[in-house]
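Asker: Quick one, fold the following:
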Amino acid sequence: MFPVLELCQIVESGFHPLSCTCTVSPDGSLMIKIVEPESGRVELLITGVSTAEFTSVRDISNFIGELRTEMKAGRRAFAG
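Answerer: Next up is the predicted model:
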């Protein structure tokens, strides 16, 4: 398992130019909030992320990719 603070730093750096905040809940899970900085609009908010599955940088990279896909899918769902 990755140290939680290092994990958060990697996740936060994976969403530029958006603003990403990763915080640790009292139960040890993560809350990830991704915000479009100019408008302040929350692009994605996910809570209860277990850190147990993150054993390598590849795992973290795959997770960031999944979140990016979720964000793109959400935008298409509301486009119109």
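
Asker: from here on, contacts and neighbour counts on C-alpha atoms
Answerer: Fine.

Asker: these two touch, right, V4 and T51?
Answerer: Yes. In this structure V4 lies within contact range of T51 using Cα atoms under 8 Å: 7.5 Å.

Asker: Let's compare: structure for the following, please.
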Amino acid sequence: MFLSALELRNIIESSFLPKRCQCTVAPDLSMTVKVYTDRQTDQLDLMVTGINAQRLNSSREINGLIAELRTDLASRTLLHSQPLHTERRAV
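Answerer: Next up, the predicted model:
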């Protein structure tokens, strides 16, 4: 890891603004990223655990991780924002 855990956390957390993002790095360098719906609630939109922070050795790898997380977040948001399909009968 070429950045300190604090620098890595700051880059990842700020990349999700204006949403609230919490990134934690464990002593074994496994990382957890949580992205919340907004800055006021504790409702999670995305939580990814077990990210290997040791593989984040360049800005390209960090950007790749952020892109993957954003894709996961967008697909989850899309699924949850879809209206519930109901069947209507003609009267």
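
Asker: Common neighbours of V4 and T51 of structure 1, please.
Answerer: Overlap of the contact sets of V4 of structure 1 and T51 (by Cα atoms under 8 Å, 6 or more residues apart in numbering) is empty.

Asker: For R55 of structure 2, see how far away Q40 of structure 2 is.
Answerer: 32 Å (Cα to Cα, to the nearest Å).

Asker: With neighbour numbers in mind, choose between those two.
Answerer: Between Q40 of structure 2 and R55, counting by other Cα atoms under 10 Å, R55 is the more crowded of the two (12 against 9).

Asker: For the more buried one, which residues are in contact?
Answerer: Here R55 of structure 2 is in contact with M1, E61 (Cα under 8 Å, 6+ apart).

Asker: what does it align to in structure 1?
Answerer: Applying TM-score structural alignment, one finds that R55 of structure 2 aligns to E53 in structure 1.
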